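Enquirer: Provide a 3D model corresponding to the input given below.
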Amino acid sequence: MRARRGTVTAAAGVLSVLALAGLMQAGDSPRTATATRGGHGAVSTDLASEAGGARRPRSPGTAPSDDTAALKALFGDEIRRMPTEKQVVALTFNAAWNEAGVDSVLAELRRRKLPATFFLTGEFAEAHPAAARAMAAEHGIGNHSYSHPQFADISEQEQAREVQEADAAIRAATGATPLPFFRFPYSATTPQTIAAVNALGYADIEFTADTNGYLGPDGGMTVEKALDRALDAAVPGGILQMHVGNSGSGPVLDADALPQIIDAVEDRGYQIVDLRTLLDPAAQQSRRSTAGGGRHLSE
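Expert: All right, here's what the predicted structure looks like:
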């Protein structure tokens, strides 16, 4: 049995996210954003400029000033696509096992000047604080629970504890404020569990496609298969899920495949943008038109 950290109250812990102007991580300065409207959806200035080629990540943890209202607009459902009809894709990585691919992933993103969002478990943050800090220093950090359980199999009290203890572990390891984004273990969501994390101040951010690279060669995966699955996320507002480690030994296929994934996505005319554009109030205007699309769970 693992030793649990002291339970963090919602008011003092997770819900403090809602009270932070700009959802800034430690050391960040506020910035503003003006909405750019056009086409079927509306996206932030940052998303629009990135889609036009100026692909510079935001400072970690920053968001528009009206982000609290934008966050609440994400409540009530799972998010599997960003609400836009533009040809943009967001890269996300889960961190729940080892950190073998972290350096390679961060180096490739840095070389390309691309943003990504990393969803950490609390256990990962405690076991690999240096890797957690490195990710938080350059990119947004989300919550992936403390110990990666099936939420439907645990009580509401345990569900809250998983979210709160992950939040505390991530803050302790990174010195940063996590984004108000939660991703369920196994992407196993129900209306009840989504409502529970919403009540703690988190939007449920899932994915359009998963490479399944974490399975590794022992699980029948290859770089080529991971790349093929990744292209299922090449839809307007697609969210791609990858992993920075694997559940066993051997190569981290998502890290190895990342350069080819980026090239293939961009060859299809898509730009890679920051998932934090979801916190732009303007982006919520097209939420209803795309909320039902792209609900493609990984196999």
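Enquirer: Please count neighbours and contacts with C-alpha atoms only from this point.
Expert: Noted.
Enquirer: mind listing the helices in the chain by residue range?
Expert: Applying DSSP state H to the chain gives helices spanning 16-19, 45-51, 67-73, 102-112, 122-127, 129-138, 156-174, 191-199, 223-230, 253-267, 287-290.
Enquirer: My guess is residue 160 contacts residue 199. True?
Expert: No: using CA atoms under 8 Å, residue 160 is not in contact with residue 199; the gap is 9.4 Å.
Enquirer: So which of these two has more stuff around it?
Expert: Taking other CA atoms under 10 Å, residue 160 and residue 199 do not tie; residue 160 has more neighbours (24 against 17).
Enquirer: In contact with that one, which residues are there?
Expert: Going by CA atoms under 8 Å, 6 or more residues apart in numbering, residue 160 touches 196-197, 200.
Enquirer: I'd like the structure of this one too, to check against the first:
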Amino acid sequence: MHFFVWHLKKIKKYAVIVLLALFCALFLWVGQFSSLSVFSSENGPEALSRGNDKQSSVALTFNISWGTEKVNDVLAQLAKHDAKATFFVSGEWAERHPELMKKINEGEHEIGMMGYRYTSYLEQKPEQVRKDLNYAEEIFNKLGYEDVTLLRTPHGHFNKEVLKIADEKGYDVVQWSVNPRDWENPGTDEIVDQVMKKSSKGDIILLHASDSAKQTPKALETILPGLKGKGLKLVRVTDMVAGSEASAKEIK
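Expert: As a prediction, the model looks like this:
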């Protein structure tokens, strides 16, 4: 009798372990499809424009297509405030500055691509877009970044055909919901005001780390602690997508 009770308890223990394992597997499986659905609909692939406004987070994103000075300043500010971001870089820039790519990666920031040459995809034929993406992919792979899946099209220009091409190649197109137009250098205070006034839960913020954005690093000195002061967590795009339903930009 004693052996029977002990054996029964042992069976129950392993049954609980098995059930927990199945639950975890089911959770991960459902989560995978939830993330994938962010970038697609019954009408085809779509572009991510913002995350879920029920989550207290915003995604900082930085575009880089030329220059080497401001990216270091931006990285320094992110490190100072313990903030993570997603950097969208052109393949041409990445090829020329592998040491800066390494620095971005070592800061635990996410790397996305903007094709190879920073030329609007609406000004190119579909085969030219494919060629540009193929070449960019070769460059990123050669540099050791084989897992790049996020794409921000040059100048943010795209249509249904571009989305289809990106989807076929396994890329998810990412846009933004807050754009202070920092590359125009409207003034540090103006950049700060635009970001702080317009940013709320789930927003994807577009900033630049190219040398043309001369005022962005200074603006970050106020923006980064300011967003945290609003109760917002600064995350990478995939971190935002992983745990939320996000909004897509409709292309007609």
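Enquirer: tm score of chain vs chain?
Expert: Aligned and superposed, the two chains score 0.78 in TM-score terms (TM-score structural alignment, normalised by the length of structure 2); 221 aligned residues with a CA RMSD of 2.7 Å.
Enquirer: Excluding covalently adjacent residues, which one is nearest to residue 249 of structure 2?
Expert: Using CA to CA, 6 or more residues apart in numbering and skipping residues adjacent in sequence, the residue nearest residue 249 of structure 2 is residue 47, 5.3 Å away.
Enquirer: aligned partner of that neighbour in structure 1?
Expert: Taking TM-score structural alignment, residue 47 of structure 2 has residue 78 as its aligned residue in structure 1.
Enquirer: is it true that that match touches residue 208?
Expert: No: with contact defined as CA under 8 Å, residue 78 of structure 1 does not reach residue 208; the gap is 10.9 Å.
Enquirer: Look up how far residue 170 of structure 1 lies from residue 256 of structure 1.
Expert: 26 Å (CA to CA, to the nearest Å).
Enquirer: Which one's more surrounded, these two?
Expert: More neighbours surround residue 170 than the other of residue 256 of structure 1 and residue 170, with 30 against 17 (other CA under 10 Å).
Enquirer: show me what contacts the more buried one?
Expert: The contact partners of residue 170 of structure 1, taken as CA under 8 Å, 6+ apart, are 120-122, 125-126, 132, 176, 178.
Enquirer: Give me the most central residue, structure 1.
Expert: residue 117 (4.3 Å; CA atoms, centre = their mean).
Enquirer: Looking at structure 2, name the residue matched to it.
Expert: Structural alignment (TM-score structural alignment) places residue 117 of structure 1 against residue 86 in structure 2.
Enquirer: What distance do you get for its match to residue 179 of structure 2?
Expert: When residue 86 of structure 2 is compared with residue 179 of structure 2 (using CA to CA), they lie 15 Å apart.
Enquirer: Repeat that for residue 71 of structure 2.
Expert: Plainly put, residue 71 of structure 2 is 18 Å away from residue 179 of structure 2 if you go by CA to CA.
Enquirer: Comparing the two, which shows the higher neighbour count?
Expert: Taking neighbours as other CA under 10 Å, residue 71 of structure 2 and residue 179 compare with residue 71 leading, 25 against 15.
Enquirer: The more buried one matches what in structure 1?
Expert: Using TM-score structural alignment to pair residues, one finds that residue 71 of structure 2 aligns to residue 102 in structure 1.
Enquirer: So that match sits against residue 242, correct?
Expert: No: using CA under 8 Å, residue 102 of structure 1 is not in contact with residue 242, being 11.6 Å away.
Enquirer: now the helices of structure 1 in JSON lines, with distance to residue 277 of structure 1?
Expert: Formatted as JSON lines, the helices of structure 1 follow (distance: least, CA to CA, whole Å):
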{"stretch": "helix 16-19", "distance to residue 277 of structure 1": "17"}
{"stretch": "helix 45-51", "distance to residue 277 of structure 1": "6"}
{"stretch": "helix 67-73", "distance to residue 277 of structure 1": "10"}
{"stretch": "helix 102-112", "distance to residue 277 of structure 1": "18"}
{"stretch": "helix 122-127", "distance to residue 277 of structure 1": "25"}
{"stretch": "helix 129-138", "distance to residue 277 of structure 1": "16"}
{"stretch": "helix 156-174", "distance to residue 277 of structure 1": "21"}
{"stretch": "helix 191-199", "distance to residue 277 of structure 1": "19"}
{"stretch": "helix 223-230", "distance to residue 277 of structure 1": "21"}
{"stretch": "helix 253-267", "distance to residue 277 of structure 1": "19"}
{"stretch": "helix 287-290", "distance to residue 277 of structure 1": "12"}
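Enquirer: Of all those helices, which one is nearest residue 147 of structure 1?
Expert: Residue 147 of structure 1 lies closest to helix 122-127 among the helices of structure 1, at 6.0 Å (CA to CA).
Enquirer: mean deviation of that closest one from structure 2?
Expert: With mean CA distance after the TM-score superposition for structure 1, helix 122-127 of structure 1 departs from structure 2 by a mean of 1.1 Å once superposed.
Enquirer: Trace residue 100 of structure 2 over to structure 1, please.
Expert: Match for residue 100 of structure 2 (TM-score structural alignment): residue 131.
Enquirer: Counting neighbours, what do you get for residue 148 of structure 2?
Expert: Neighbours of residue 148 of structure 2 using other CA under 10 Å come to 17.
Enquirer: OK, contacts around the closest residue to it other than its chain neighbours?
Expert: Spatial nearest neighbour of residue 148 of structure 2, chain neighbours left out: residue 112 (5.9 Å); criterion: CA to CA, 6+ apart. For residue 112 of structure 2, the contacting residues are 86-89, 148-152, by CA under 8 Å, 6+ apart.
Enquirer: tell me which of those residues are still there in structure 1?
Expert: Here the contacts of residue 112 of structure 2 are checked against structure 1 with both residues aligned by TM-score structural alignment, their matches' CA atoms under 8 Å, and the contacts held in both are 86-89, 148-152.
Enquirer: List the ones among those that fall in strands.
Expert: Among these, the members falling in strands (DSSP state E) are 86-89, 150-151.
Enquirer: now the residue nearest to residue 148 of structure 2: how far from residue 93 of structure 2?
Expert: Going from residue 112 of structure 2 to residue 93 of structure 2 by CA to CA gives 12 Å.
Enquirer: again with residue 103 of structure 2
Expert: 14 Å.
Enquirer: ok so, going back, need the contact list for the match of residue 47 of structure 2.
Expert: Residue 78 of structure 1 makes contact with 189, 194, 203-206 under the criterion CA under 8 Å, 6+ apart.
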